[in-house]
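**Student:** Predicted model follows, preceded by the sequence.
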Amino acid sequence: MEFVTGAGGRRLDCVRRGRGAPLLLIQGMAAHHALWGAELLSALEERFDVVAYDHRGVGRGDRADEAFTTADLADDAAAVIASLGWADAHVFGISLGGMVAQELVLRHPAAVRTLALGCTTAGGAQGIISETSRRMVEAIATRDVEHGLRTSFEANLSCRYADRVPAAREIYRERALAVRMPVPVVLMQWAAAQAHDAADRLLTVDVPTLVLHGTADAGMPVANALRLAELIPAAQLELFDGAGHLFWWEDPVRTAALLTAQASAWG
């Protein structure tokens, strides 16, 4: 465990594993580095110098008391890359983190070597964030931990995965509670996600881009991925059949293989 530096010198919590090409992982709403899971991180560290950091206000990092946008969070990501001494990085952002990754490549294009956008949306009038996500945020806002865990588990993982992995709920509970996640920060993240709109600017993205999405994603419908793949020039769309929002939990091997293949092809 260590810290990296976000915009304005803000201290952010992170984990760092492996050696190789730089890979920055950007988590989603109400999430943190532990939710990447050991399975994915172990697969990635064979090829990458992996840094998974937490958004402002999460974990042991500095407090976040003022509202922020996905652009503000993108400035954090750019500062993290610089603070690590990297000239640029392969970037993988999921959900809210995918929105942040879009803003990162638009605001700081030289910092992004390749881009992978998972279970996310371009936002705007045609962006779809489901009522399932809204119910999850409402459950978290009650501060009833068990209610929040039940609701977020159902929003994030497919029924198929839950049936296949008997201990899935216990694993999810342990990882979700491993890092402090203040409710006010989650609500500010939700507001930032709802306000996100990069659709009209994505045509200018000129780095190799993967769009990854589970077809059974209850929180962020797969139609968002189809739209992203149309908006970003030459984007490669990869769907995870039957997987939920946390598709990399359900298929960490394929997720790592796709990220590795993209990095190998583009340096």
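**Tutor:** Ah, there it is. Just so you know, these numbers come straight off a predicted model, no measurement behind them.
**Student:** From here on, just use CA atoms for contacts and neighbour counts.
**Tutor:** Noted.
**Student:** sec struct for Met29, please.
**Tutor:** coil (DSSP: H, G, I helix; E, B strand; the rest coil).
**Student:** whoops, I mixed them up, Glu238
**Tutor:** Assignment for Glu238 (three-state DSSP): strand.
**Student:** structure B:
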Amino acid sequence: MKIRANGIDIEVEDSAHVDGVLVPALARRPAVLLIMGLGMQLIAWPPALVKGLEDGGFRVIRFDNRDVGLSTHFDHLGKPNVLWASIKYRLGLLSKPPYALADMAHDALGVLEALQIESAHVVGVSLGGMIAQRVAIAAPKRVISLTSIMSTSGAKHLPRPQAKVLRVLLSRPKSQRSEAVVAHYLKLFKAIGSPDYPLDAAAMRATVELGVQRSYRPIGTTRQLMAVAADITRAAQLARITSPTLVLHGRADPLVPYACGVDTAKRIAGAKLVGIDGMGHDLPPQPVAQILVELLAHLRAAQGPAAPKGKASAAVASA
């Protein structure tokens, strides 16, 4: 469904809405706001993770970030010159991004406003983790708990992506034909994937094809990337976060190295760090099962005595 938030249109999936109708009993559940990563759409959240949270007694809200999926696109802001921005960055200069991560954080808060949700557990993956951190900094009273998954503080001293992964990330499809675009993303997801948990090729292709058919917005992804590069103050501001925080990170992540998760946890008072062996920069079934165990325990501890008991999902039960 489409909602108006922070002055733009945002595509949202809310488990409290069934066939477009708000179900009061589901709306009263503690809310979990899921924020997806760079260029990714709300459908990228693994169904097992979403179902595990719902079975755990939570109201699950997913949305397309600005500039991707079915949310408002910002084509009127033009196409950033990534090469020139990279040169300026190395010279210690900053390029002005089309918009900031703080704007994307206010989009997330706007989703809660539109749905009349006073506070929520905020969970972000990769770029979504950076946005989630910004939400917790900007509106601590609205964040019951924070979970940052395979993300980073953005501190300058942290290790960069592996060179071969960065080359794939910054490359472009050979053409704009659907098959070439799908092949490009299959190559990217293989490069950043979990070495110990390779995804089934047919399932990966089906997932990529679904995403490309739903929306293909590479320029929007570039504008999001510019927002990440310009967000240079977040690391120093993480000490302001007071929400109970869980940091989950794959120890084999080739895109956002594990040290980035370690650094994030060190900067947030009381944060718990969980490293997942063999996990890269994706969400395969086995790590998702482990993530669910840690995440549900974290959400319930932060929720306190009123935490929902829920029921064990198949993913959690098999972990």
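**Tutor:** Nice, I can see it. In this text the structure is predicted, and so the values were computed from the model without any measurement.
**Student:** Superposed, what's their TM-score?
**Tutor:** TM-score of the superposed chains, computed with TM-score structural alignment, normalised by the length of the first structure, equals 0.91; 264 aligned residues with a C-alpha RMSD of 2.1 Å.
**Student:** Could you check which helix or strand contains whatever residue of the first structure lines up with Ala265 of the second structure?
**Tutor:** Here Ala265 of the second structure is matched to Ala229 in the first structure, going by TM-score structural alignment. Remark: Ala229 of the first structure resides in helix 223-231, with elements defined by DSSP states H and E.
**Student:** quick one: contacts for the match of Ala265 of the second structure?
**Tutor:** If you count contacts by C-alpha atoms under 8 Å, 6 or more residues apart in numbering, Ala229 of the first structure has them with 211, 235-237.
**Student:** Next: Ala27 of the second structure.
**Tutor:** Here Ala27 of the second structure is in contact with 16, 59 (C-alpha under 8 Å, 6+ apart).
**Student:** and what of Leu202 of the first structure?
**Tutor:** Leu202 of the first structure sits next to 102, 106, 231-232 when contact means C-alpha under 8 Å, 6+ apart.
**Student:** mind running it again at 10 Å?
**Tutor:** Taking C-alpha atoms under 10 Å, 6 or more residues apart in numbering, we find Leu202 of the first structure in contact with 102-103, 105-106, 122, 228-233.
**Student:** part of a strand, is it?
**Tutor:** No - read with three-state DSSP, Leu202 of the first structure is helix and lies in no strand.
**Student:** Distance of it relative to Leu117 of the first structure?
**Tutor:** 12 Å (C-alpha to C-alpha, to the nearest Å).
**Student:** Overlap in contacts, these two.
**Tutor:** Listed as contacting both Leu202 of the first structure and Leu117 by C-alpha under 10 Å, 6+ apart are 102, 228-229.
**Student:** quick one, helices of the first structure?
**Tutor:** Per DSSP state H, the first structure carries helices over the ranges 38-44, 70-83, 96-107, 131-141, 145-156, 159-164, 168-176, 183-195, 223-231, 247-250, 252-266.
**Student:** Deepest-packed of those helices, please.
**Tutor:** helix 96-107 (a mean of 26; mean count of other C-alpha atoms under 10 Å).
**Student:** how far apart are that one and its match in the second structure?
**Tutor:** Compared with the second structure after fitting, helix 96-107 of the first structure deviates on average by 0.8 Å (mean C-alpha distance after the TM-score superposition for the first structure).
**Student:** Relative to the second structure, which residues correspond to that helix?
**Tutor:** Helix 96-107 of the first structure maps onto residues 127-138 of the second structure, going by TM-score structural alignment.
**Student:** In this model Gln133 seems to touch Ala236 of the second structure, though I could be wrong.
**Tutor:** No - Ala236 of the second structure is beyond contact range of Gln133, at 11.7 Å (criterion: C-alpha atoms under 10 Å).
**Student:** Name the residues contacting each of the two.
**Tutor:** Joint contacts of Ala236 of the second structure and Gln133 (C-alpha under 10 Å, 6+ apart) are Ser153.
**Student:** With the second structure overlaid, how far apart is the helix holding Ala229 of the first structure on average?
**Tutor:** Mean for helix 223-231 of the first structure is 0.6 Å (mean C-alpha distance after the TM-score superposition for the first structure).
**Student:** Show me the residue sitting in the middle of the first structure in space.
**Tutor:** Per C-alpha atoms, centre = their mean, the C-alpha nearest to the average position across the first structure is that of Ile94, at 2.5 Å.
**Student:** so what's that one up against?
**Tutor:** Contacts of Ile94 of the first structure (C-alpha under 10 Å, 6+ apart): 25-29, 100-101, 116-121, 211-213, 245-248.
**Student:** Repeat the analysis, applying 6 Å as the threshold.
**Tutor:** By C-alpha atoms under 6 Å, 6 or more residues apart in numbering, the contact list for Ile94 of the first structure reads 27-28, 117-119.
**Student:** and Leu210 of the second structure, how far is that from Asp9 of the second structure?
**Tutor:** 22 Å.
**Student:** again, but for Arg134 of the second structure
**Tutor:** 20 Å.
**Student:** swap in Lys190 of the second structure?
**Tutor:** 32 Å.
**Student:** Same check on His298 of the second structure?
**Tutor:** Taking C-alpha to C-alpha, one finds His298 of the second structure at 31 Å from Asp9 of the second structure.
**Student:** Excluding sequence neighbours, find me the nearest residue to the counterpart of Pro218 of the second structure in the first structure.
**Tutor:** Taking TM-score structural alignment, the alignment pairs Pro218 of the second structure with Val183 from the first structure. Distances taken as C-alpha to C-alpha, 6 or more residues apart in numbering place Ala141 nearest to Val183 of the first structure, at 6.2 Å, with adjacent residues excluded.
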